[in-house]
Every structure is written in structure tokens, then in C-alpha cells.
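Enquirer: coords please:
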Amino acid sequence: MKIHNNSRAICRLAAGIALLCCTLQVAAQDKKIAALTKEALLTDFDLIVNILKQQHPNLYKFTDSVSFAHQTDSLRKVIAQQPTLINFLQHLPNYLVKDVHLSLNLSDDYEKELNATLQYFPYPVVIERDRVFINIKGAAIPYGTELISINNIPVKKVLDELAVHAYSDGYITTGTDRIARNFQFYFSLHTQKNQPYQVAYKETGTNKTRQITLPAVDPTTAYHATSQAVLPVNVLQRAYHIYDNFFDASQTGLLTVNTFSLNESAAYKEFSQFFREVNKRQYKQVIIDIRNNGGGNPAIAALLYSFLAKAPFRNVYNYRTKTISISYPEYATDDNNRRYSEEDIRSDKNFYYQRFDKDSTGFYVGNNRLKEGLLEDFPPDKDAFHGDVYILTGGGTVSAATYFASLVQKNQRGTIIGKETGSGVAATTAAWFITYLLPGTQSRLSIPRAELYFFNATTDNGHGILPDQEVPLSSFIRYMQAGKDPELSYTLEVLRKQ
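Expert: Reported below is the predicted structural model:
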């Protein structure tokens, strides 16, 4: 599975927006957003709708054609009434699909200019179960303080308005895990005319409500504040693909795995080194943190599980799609914005034609050639760990990471702690992606080519892996205000009590 590049996106589904990652100075003569016409915006909107209808591997899994048509018509009218780029970004038709892997990225020029024109909410926040807390120290509002309302809008309603940006599969609501770090951008996008910000907050340790007026800040100041956010506190662990910690006092090993987009030899080296050390030290338990894992190759997820397995396990998944062709080849591009050549299109057609067969339901399903090399009866590794296992999950646990969590849960091999994963337990879209360059806004629409389904699933209830234990909200707030990682601290506390 391909993982989205998080460094450029303005509107992004599996993984969120990288706020202000480019130079923000835009010369007056280079202003392009104001030159966008109503026709250009609506042309791109219509093209997105048509691409989704013809290219998405399973568009109507969580909707139907009549509802989709009605909803896209309504969104189009909103854009037609106010044809601006910001309004366009807030009413994209791909929000209706409920697919964590869809994404739309602005061109560098438009991204720079848009960032430079906004005035931002000044502070980063933590979002937890429809509640919002200040996530910076030394600010006008103390760190960990709970916000009640912004501009006289209750926080719950604010989050409801931003929910379109919290991409997840189906009916999963934990996508806020991924948008919290970009709250300043998203909220500013929705309230670009509101400044300053009137904030009501709950005084820490009391039930008193206080009011404060916060000035809107420029993009550079907002980005600097985001870099000072306190949570997550395991910043070092998230800076690497894989990072290990060893706690001798509690005989616990911690393995943080942030991606499964790894080649087998590199992944095996990291996994085996960790578990050999854990076994050497005769640890009683391991914690595997996949809260920030955006997925990758499900075979690498199975490889990691082989270090936990006590017996051979079933490693079964396949791919299906409604179409194996490129619907709009004239707009298809590679990662460098090079348009597909006739040879590219021919090669693409041959790849899917050889590896997918149409079944009686009208879907193309991966055949044995596509599954070549898939190890369905997977043995435990020689260095497999046999102690207690705890898996940390959340809305940022997506795709192959959800598959790993499902292997643990399905085989009753560990305790899942945290929140519901951001992608489905039965299926998700993944694997190969195609990018279309939209002519009006020069945005890049990325669509997964296939649906990945696990364990021969035939139905999808639209939910991810549900945790065995969720951190009590009171404990979450207590850990957060102490500057501690809530899920990890809660897990370590559970171990101490045991």
C-alpha cells in the first residue's frame, strides 16, 4: 500500500495536512487564487465527481448512487454561490466517499498563497472525545486547559464543522487523531473572517468558566506554535520508522512502529533485534505502539505478528475493484506531474488485465498471479516472544497497521489499548494509486486503485478495530496535564497493578 506524502497536502485523507511547510512569501504579481474563475472551480469539481464514479474501486460501499448524486449537486451549488478556492476545499465531493486513502493536494503555488492569506487560531490543541485542550506551555491560556467555546460556538459544534477533514473509513470517528495537529489551519480555513478569537475555557482544577480574547496570528507564528506542541510526548519515537525502548524496572519492551512501508530485509532486521533483546532480558511483556502508523505492505504487518505468534496463523487478504482501466488517461500523471504516455497506459492495462479476473458480482478480483508469493500459512518466527502483548491504537492506525491489530485480536494474542483504528477491520482501499492533475486548480487528486479485504471478508460494517481498553477520560486528562503520553502511561500503570 502506498502511504501519502505528508509534506505538501492542503486537503488530505489517511494522514492530514502538513501545515505551512513551504515558504510563505508570495509576490503580488504571482497572486493566482484571485484569478481562479467560477468555471475553473466547477470544472474541477465536476471532474472529481466523474473520476470518483468511474475510477473508485467501490464508490457506493457506504452510500448509494442516488444519495451521492443528490449530495454532490448540493455541494456544487454551494461552490457556485461562492466560487472561491477556500469554499471549494471545504466542499469537495470526495468527503462523501468515506475513504481514508483519498487525497487532494494543492499545487505548491496555490498552497503557498493560501497559507499566506489566512489568519490563524494562535495555539495548537489536543482533541479527545469531542473535547479540546490547549497543547502549548507558556501561552495566555495554561497548558492542558479545556476550551468550552470559540467565537461563542460550543467546541462540540466546532469539531462537527471540521469533521469533513477527519478522513476515516466508513463510520469511524477517530480521524480527529490525525487532524488535531492541524486544528489551527482547519479552523482558520472555516473562520477566515473571524478575528480576534473569543474563547471560553474551564479553569483547571475548578468548574469556573473564564473568557479571553486571543488575537489571530500570522502563518509563521502559527507554525512556530505548532512546533512547540507538548503532545504527543513520544516525539523521538515518531521521528523514526521503527524505534525501541527497554524498561528493565518493569521488564517491558516498547516497540514503536510508524510504518509498514519497509522492505522485508530492513523490517526483519529491526524486528528480530528487538525481540532477541527482549527474550535475552527475559522480559514479561512488550508494548507495540502503532498509533501513528499509516500502513504500508500487509506482508510486513504479518511479519511483525510472526514475532508474537505462538502457532502458525492464517495470513489471508486479497484485492478487488470495480474497474481495471484508467478512466481519464488525459489527466493521469506520475509523481513528478509528468502526464502518462501511451506506453504508461498500455503497461498499466496489461498489469491489471493479467492479475484481476471479473467475478459474478461485477468486481475484478485478484487472481493467483497477483497473490504470488503470499504466505497464507505463516509460521512463528524463531525469535518469537511468548509473554504478554499490548498494542496501542488510534485514529492514526491505518491500512496495514489495522491489519496487524486485527491479527493480534483475531488470534487473541494481546490486549488492544487506545481508540478505534482509522481504517476498516474488514476492508480498506489501498495498494496502487493513480493521480489525476485537475486543469482548473492544478490540484492533484490521488485515488486508490483497489480495495483490500482481509480474511475473505464479504461484508464491511464500516468500523475499525475496537480497543479492548480505552483510557478513561479522567485518566487521559490527568496524564496529559502532567505532560505524559496518556495511552502509554495508562498501559504502564496497568502493568504495574498486575
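Enquirer: contacts and neighbour counts: CA atoms only from here.
Expert: Will do.
Enquirer: who's in contact with Ala200?
Expert: Residues in contact with Ala200 (Cα atoms under 8 Å, 6 or more residues apart in numbering) are 147-150, 152, 209-212.
Enquirer: of those, which is the most crowded?
Expert: Counting neighbours by other Cα atoms under 10 Å, Leu147 leads these with 22 neighbours.
Enquirer: now the strands for the stretch 201-350 of the chain?
Expert: 209-214, 242-247, 252-257, 285-289, 313-314, 317-321, 332-333 (DSSP state E, counting those that start in this stretch).
Enquirer: mind putting those strands into a markdown table with distance to Ala140?
Expert: Formatted as a markdown table, these follow (distance: least, Cα to Cα, whole Å):
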| stretch | distance to Ala140 |
| --- | --- |
| strand 209-214 | 8 |
| strand 242-247 | 35 |
| strand 252-257 | 34 |
| strand 285-289 | 33 |
| strand 313-314 | 54 |
| strand 317-321 | 51 |
| strand 332-333 | 47 |
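Enquirer: next up, for comparison:
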Amino acid sequence: MPKILLFLLVFSFTKIFGQTFSPIELRADLAFLKERIEEIHPNPYKFIEQNRFQQVYDSLYKIERPLAVKQTFAHLLNLTRAIRCGHTSILVDERLIKPNNVNPQFLPMDVAIFGDKVYVSRNLSENNLLVKGTEITAIEDIPMPKLLKNLSKYTFQNGDGQNPDVETYYLQRNFRRLLYLFFDEQDELHLKVKINKEEKSLSVKTQPLAYLREMEAERNPIRNVDFYKNIYLSENTAKTSVLRIRSFDGNEFENGNFHSEIQNIFKKIAEKQSKNLIIDVRNNVGGGLDYADEILKYLLVKPFTKYQISSSPNIKDKKKALSVNRFYEPVNDFQFRGNVFVLINEGTFSTAVYLAAHLKNQENVKLIGTTCGGASDGSSAGKFTSFTLPNTKFTVSLPLLKINYNATNELYLKPKHEVRQNYADFVAGEDTAFNFAKELVKSANTY
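Expert: Predicted coordinates:
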């Protein structure tokens, strides 16, 4: 290979992956980012006082040494995460994790986190010793409590406000990607695990996403085709109906018509004359608010107030009130008037919280699980803008609209019955919160 071509290749690689940013560049981007947050975000001080946000910024601005790309990402995250808005983010780009078409390789397993302990949830590796429930005590000789603390510096997804369970939830949800970000890509990762109370060391070969999907389909086949839907009835009897709502993304509703799909679901429930309805919105990160309104029409007894939208006073080209208070009337056909049990958790976010918050105030509704990851009085979302930081070139996404849910003034939506998944049920494949709801169904008319 000609020397000049080799030089250009090395230079290009160093420029992209070995890049560092000077304190001057970092300070300039921090100042730019802070200015944009304060100018664009419709409610930046909902969860943090302005003087506290200034203190966070000042501490970050004191940076005196150059930072590599990964360190820079973590440094900037400190500022966006300070406002504690789950719809505000810095995007992970190819400098941190290779794009899918380049086949980045990840740890081939999912995990469950209980406190500072990590357990195998689904093993997609070639090592059959890593059965569900196996404790991972260290990776690359870093004890798990210390590793979790390190990974949390790169957590790029957040909830609203200060729910301590949310960080653990997103650590668990993005575990393999955070490992990749922290360790960079490795051909294999060295684990220490506890098997029969004895600690063992073993190596696990990392795998691309295509392999993980193939192994997932082979080892955990989906036998119910409805599982792939974002909204479906998993059970429908005269005693109990179970409505699973995985997302409010309208593009994936049956036939692309959420009105007809939801009507058909409640028609089926009415035909069975079900007396109890369990609605599961755990791990539902939201979507279109109008889809939730369509569902509420079949569940609320009285007319309810639609969400209200406004924008930041600094956004001159946006109307201050894009929607006004409107009352939605309940439908007359196929209304459900039995007992309703709503399953929520720290992964319940945005539109899913909107639905649960409106239902909470009804006498026939009980919320079960853990405190939602999204704020219950409203969120900053709806429409978004993105921009690139001038020096570090990271892309930032900010919401443009402030949404009032018109359901409650409480910041956090807490369950009537707090029920957490325990380790024994996790290993046995039992759903602790769902089982609790089923027990309530048995005594639904006595509490």
C-alpha cells in the first residue's frame, strides 16, 4: 500500500475514533447547549431550580483538560440530564456504537437488576451454564456494583423527574449497549458468575444483532401472534379480560385504524360480559395521545378534559395555545363498567402515564405496580427539534411543546398497591404484579 494512502487511512481513523476536544471547545459547546435548552425547551425548570441548573453548568464549565469522544459524551450528558426531562436526549452516534449495517457485536444476553446485583435474564450465548437467574458478579474483573456505577454515566435514556427506580430500569433495558459503550467493542467479554454458590470465571463471545435475533427466535419462540401487536387482548372471559398495550404508536395498530381496532377490542369484552379488566401499560413508552383518548372513551364514566398544548414563550413561530380544553364524551356502545386494574411501572412513560392518570381517579380503578417513569401532570413532548453542537458534533434532541394532561396536579403517578417483581418470581418466570392483580380480581367486590 502506498505510504500516502496508509497515512490518510491512519489519519482518518484517528480523527474519527481517536479524537479529543480541548477545554475551549468543550466550554463553547456547553455554553451553546445551555443557551439552546433555555431558549427552546418549553419547561426546563420543572424538575430543577434555575440556580441549581446554573450550578451544574458552572461545575461542568470548569473543565481544564481535553476529553476523548466517549468522555465528552458523558460530560455533556450531565447537563441534559440535569433538567430530568425524559424527552430530552443526546443521541448516541457511530463514534460511540457502530451502526447496525457494520454489525457491532454485543454481549449475547439480557439481564435483570435487583439492587446492585445483576442476573442473567435471557441467555443467547453458546454457554449453556448461564441459565436464567445466574448471578454475574463481575465483567472484565470490575465488580458489578462498581460497573453499574460506571455504566450509569453513559445512560442516554431517562424518565421525568427523580424516580430512583428509573435509572435502574434503563440500565437494565440498555445493558448490552452500555457495556459496548463503556468497554468499546470486544471479541469476547470475561465474566465472573456464581453457579451453585461457587464463583466461576468464563468468557463469552460477543455477537452481532442478527445473531441475537436468530437465537432469540430459536430459544424463545412466540407462539401467540397477537404478541407482536401493540394493543391486544391476551385473555377474554366472563370473569376477566386482559388488555396489553405495549405502545401507542398508531402506525402499528391493526389495519392502521386505531378507532376501529379499539372499538373491536371493547366489543369483544362486552360480548363476553367481563366483570374485571386488567390493563397492562408497563414498559409502554408512549406515542399518540389521541390513541389514549380513544381508549378512555370506553372506560371513563363522565366526560373528561382532553390534554392541552402550549409552547415555550421564546419560540416565536409557534402558537401559544395549539389546543384548547375540550371535553370528550364517553361512548355509549361497549362501555366497560366493571372493575379495572392498571399495571404500571418505572417504564410507563408519556402517553401511557396520561392514560393511567385519567383512570386513577375513578372509584372502580386500582393502579398496581411501581411509580411511573413519566410525570403524571404533563410532559414536554409533542414536537421535537434537533441540532448539532458546533465542536463535538453530538446531536441533541429537545421537545418543543408543553403538554398538560389535565388529569392531576401530582408530579408522580404512584400505584394504589405497590408491587415489585421479586427474585423468586423472576427465576420461576412468574409475573408478580400480574399475579397480584389476579388475586384482587378474586375478591374484587370485597375491598
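Enquirer: fetch the TM-score of the aligned pair.
Expert: Once superposed, the chains reach a TM-score of 0.79 (TM-score structural alignment, normalised by the length of structure 2), with 420 aligned residues with a Cα RMSD of 3.8 Å.
Enquirer: one step back: the strands of the stretch 201-350 of structure 1: which one's closest to Asn58 of structure 1?
Expert: Asn58 of structure 1 sits nearest to strand 317-321 of all the strands of the stretch 201-350 of structure 1, at 6.4 Å, using Cα to Cα.
Enquirer: now the closest one on structure 2. Mean distance?
Expert: In this overlay with structure 2, the average offset of strand 317-321 of structure 1 from its partner residues is 3.4 Å by mean Cα distance after the TM-score superposition for structure 1.
Enquirer: how far does that strand sit from its chain's centre?
Expert: In this view, strand 317-321 of structure 1 has its centroid 21 Å away from the chain centroid, taken as Cα atoms, centre = their mean, to the nearest Å.
Enquirer: elements contacting that strand?
Expert: Helices and strands touching strand 317-321 of structure 1, by 3 or more Cα pairs under 8 Å, 6 or more residues apart in numbering; DSSP states H and E, are strand 364-366, strand 444-454.
Enquirer: identify, from the contacts of Ala200 of structure 1, the entry nearest to Ser406 of structure 1.
Expert: For the contacts of Ala200 of structure 1, the nearest to Ser406 of structure 1 is Leu147 (35.1 Å; Cα to Cα).
Enquirer: so who does the closest one touch?
Expert: 131-134, 155, 199-202.
Enquirer: of the residues you listed, buried ones?
Expert: 132-134, 155, 199-202 (16 or more other Cα atoms under 10 Å).
Enquirer: quick one: which of these is nearest Phe476 of structure 1?
Expert: Closest to Phe476 of structure 1, out of all of the buried ones among the contacts of Leu147 of structure 1 and judged by Cα to Cα, is Phe133, at 11.3 Å.
Enquirer: show me what the closest one aligns to in structure 2.
Expert: Per TM-score structural alignment, the equivalent position to Phe133 of structure 1 in structure 2 is Tyr119.
Enquirer: show me the contacts for its match.
Expert: Tyr119 of structure 2 touches 111-113, 132-136, counting by Cα under 8 Å, 6+ apart.
Enquirer: then Ser234 of structure 2?
Expert: Per Cα under 8 Å, 6+ apart, neighbours of Ser234 of structure 2: 226, 241-244.
Enquirer: most neighbours out of these, which is it?
Expert: Ser241 (24 neighbours).
Enquirer: correct me if wrong: that one contacts Ile265.
Expert: No. Ser241 of structure 2 lies out of contact with Ile265 (Cα atoms under 8 Å); the separation is 10.2 Å.
Enquirer: so which helix or strand takes in Tyr169 of structure 2?
Expert: Assigned by DSSP states H and E, Tyr169 of structure 2 belongs to helix 164-173.
Enquirer: beyond that helix, next helix or strand please.
Expert: helix 175-183.
Enquirer: re earlier: how far away is the match of Phe133 of structure 1 from Phe334 of structure 2?
Expert: Tyr119 of structure 2 is 44 Å from Phe334 of structure 2, where distance means Cα to Cα, to the nearest Å.
Enquirer: just Val281 of structure 2 next, same as before
Expert: 21 Å.
Enquirer: these two: which has the busier surroundings?
Expert: Under the criterion of other Cα under 10 Å, the comparison of Val281 of structure 2 against Phe334 puts Val281 first, with 27 against 19.
Enquirer: and Val242 of structure 2, what does it touch?
Expert: Contacts of Val242 of structure 2 (Cα under 8 Å, 6+ apart): 233-236, 277-280.
Enquirer: show me how to select, in PyMOL, the buried members of the residues you listed.
Expert: A single PyMOL command selects the buried members of these (16+ other Cα under 10 Å):
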select buried, resi 233+236+277+278+279+280
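Enquirer: for Ser380 of structure 2, state which of the contacts of Val242 of structure 2 is nearest.
Expert: Out of the contacts of Val242 of structure 2, the member with the shortest distance to Ser380 of structure 2 (by Cα to Cα) is Asp280, at 23.8 Å.
Enquirer: that closest one maps to what in structure 1?
Expert: Checking TM-score structural alignment: Asp280 of structure 2 goes with Asp289.
Enquirer: thought Val389 was touching its match, still the case?
Expert: No. Checked against Cα under 8 Å, the pair Asp289 of structure 1 and Val389 is beyond contact range at 10.9 Å.
Enquirer: ok so, going back, of the helices and strands packed on strand 317-321 of structure 1, flag the one that's most buried.
Expert: strand 444-454 (a mean of 23; mean count of other Cα atoms under 10 Å).
Enquirer: residues making contact with the helix or strand following that one?
Expert: Following strand 444-454 of structure 1 in sequence order, the next helix or strand is helix 473-481 (DSSP H and E). With contact meaning Cα under 8 Å, 6+ apart, helix 473-481 of structure 1 is reached by 143-144, 231, 485-487, 489-490.
Enquirer: got the angle for whatever helix or strand comes next after helix 473-481 of structure 1 vs helix 473-481?
Expert: Using DSSP H and E, the helix or strand that follows helix 473-481 of structure 1 in sequence is helix 486-497. Between helix 486-497 of structure 1 and helix 473-481, the angle comes out at 110 degrees (axes from the mean of the first three to the mean of the last three Cα atoms, to 10 degrees).
Enquirer: where's the match of Phe133 of structure 1, which helix or strand?
Expert: Assigned by DSSP H and E, Tyr119 of structure 2 falls in strand 117-123.
Enquirer: once aligned to structure 1, how far is the next helix or strand after that strand on average?
Expert: Counting by DSSP H and E, the next helix or strand C-terminal to strand 117-123 of structure 2 is strand 135-139. On superposition with structure 1, the mean distance recorded for strand 135-139 of structure 2 (mean Cα distance after the TM-score superposition for structure 1) is 4.6 Å.
Enquirer: average offset of the next helix-or-strand element following strand 135-139 of structure 2 relative to structure 1?
Expert: Going down the chain from strand 135-139 of structure 2, the next helix or strand is strand 142-143, by DSSP H and E. For strand 142-143 of structure 2, the mean deviation from structure 1 after alignment is 5.8 Å (mean Cα distance after the TM-score superposition for structure 1).
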